[in-house]
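1. sequence first, then the predicted structure:
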Amino acid sequence: MERLGERIGSGLVVGDLIVLTGPLGAGKTTLTRGIAEGLGVRGPVQSPTFVIARTHPSLVGGAPLVHADAYRLDSALELDDLDVDVDGSVTIVEWGRGKVDGLRDTWFDIEIERPVGSVEGSAEDLDLDAPRVVTITRVDA
């Protein structure tokens, strides 16, 4: 996931918005670590679950990375209230599907799917090395 993220990150520019969707443990933050590496921003990149958004400045004179977690947010308005600089950064929003409308005219929706180890599908049953299916879609509002 990190190598894929590096490839994605190397092609992103200021103003790009990425929405990451996938179940708990799918690799959203791992993919974001790779994107951060590709952008050349200062880390470490960790899940922003409890702080909601973290900003990582560029180490190479490029775009900073804003990494947000919208799991506990109800709408784009709440995300907008965080005063995230979507015009001056690359912004990644985990759990952001349906919550970024109005922030940008276009964005990339990245969905990560992974198999689970049992019929119940609990997070404890996940195989960390199991392959994932990653679907990247450009969304035009």
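-> Structure received. Numbering: from 1, shown residues only.

2. contacts, neighbours, all on C-alpha from now
-> Will do.

3. please tell me how far Lys99 sits from Ala36.
-> According to C-alpha to C-alpha, to the nearest Å, Lys99 and Ala36 sit 22 Å apart.

4. more neighbours, the two?
-> Ala36 (29 against 20; other C-alpha atoms under 10 Å).

5. next up, a structure to set beside the first:
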Amino acid sequence: MILDDPAATEALGARLAVLVRPGDVITLEGPLGAGKTSIARGLLAALGLEGEAPSPSFAIVQPYAPPEVRFPVLHVDLYRIDDADEIAELGLDEAESDSLLLIEWPERAPGYWPDALMLTLAIEEDGQRRLTAAVPPGWRERWQQI
């Protein structure tokens, strides 16, 4: 899928918001500036977040809870994680059953979320973004609606 500009990237996030539910994990992979946080911002806005969602680069985990959003969401940025063992300290396993997890830089923890909807963004020469998706069984019907 080609995303023409930042607005199209955020719009994809908004379309995902209609389909997500607690217990889902979406990973967002790609180079700096590819649009990972833009997808997350579009999704969070469509779930009810007013104002701009900050990038969780320094906080690592940015939680959102009702009434701020429809259901709990953890926006996670693993860019600063040096060792996958550090992920256990973040408490994501406990939150996974009742929250949506949005994970940026999942390549810092390979194989950690095997059932995630894995979205990868690449920057094309003309500045557009190319999105590829690895769609697990639990997402196949929903992904067709994108």
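-> Here it is on my side, so go on. None of these values were measured; they are calculated from a predicted model.

6. how close are the two chains, by TM-score?
-> For this chain pair, the superposition-based TM-score is 0.78 by TM-score structural alignment, normalised by the length of the first structure; 127 aligned residues with a C-alpha RMSD of 2.3 Å.

7. contacting residues for the most centrally placed residue in the first structure?
-> For the first structure, the residue sitting closest to the mean C-alpha position, by C-alpha atoms, centre = their mean, is Ile92 at 3.9 Å. Counting by C-alpha atoms under 8 Å, 6 or more residues apart in numbering, Ile92 of the first structure makes contact with 17-20, 32, 65-68.

8. switch to 6 Å and redo it
-> Residues in contact with Ile92 of the first structure (C-alpha atoms under 6 Å, 6 or more residues apart in numbering) are 17-19, 67.

9. corresponding residue for it in the second structure?
-> Residue pairing (TM-score structural alignment): Ile92 of the first structure is matched to Leu102 of the second structure.

10. I'd say Val134 of the first structure and Arg114 touch.
-> No. Val134 of the first structure lies out of contact with Arg114 (C-alpha atoms under 6 Å); the separation is 8.9 Å.

11. the two: which has the busier surroundings?
-> Between Val134 of the first structure and Arg114, counted using other C-alpha under 10 Å, the more crowded position is Arg114 (19 against 16).

12. the counterpart of that one in the second structure and Pro106 of the second structure, how far apart?
-> Correspondence of Arg114 of the first structure to the second structure, assessed by TM-score structural alignment: Ile123. The spacing between Ile123 of the second structure and Pro106 of the second structure, counted by C-alpha to C-alpha, is 18 Å.

13. tell me the contacts of Gly5 of the first structure?
-> Going by C-alpha under 6 Å, 6+ apart, Gly5 of the first structure touches 31, 34-35.

14. scratch that, Ile110 of the first structure
-> Contacts of Ile110 of the first structure (C-alpha under 6 Å, 6+ apart): 20, 135-136.

15. next one: Glu104 of the second structure
-> Residues near Glu104 of the second structure by C-alpha under 6 Å, 6+ apart: 27-28, 77.
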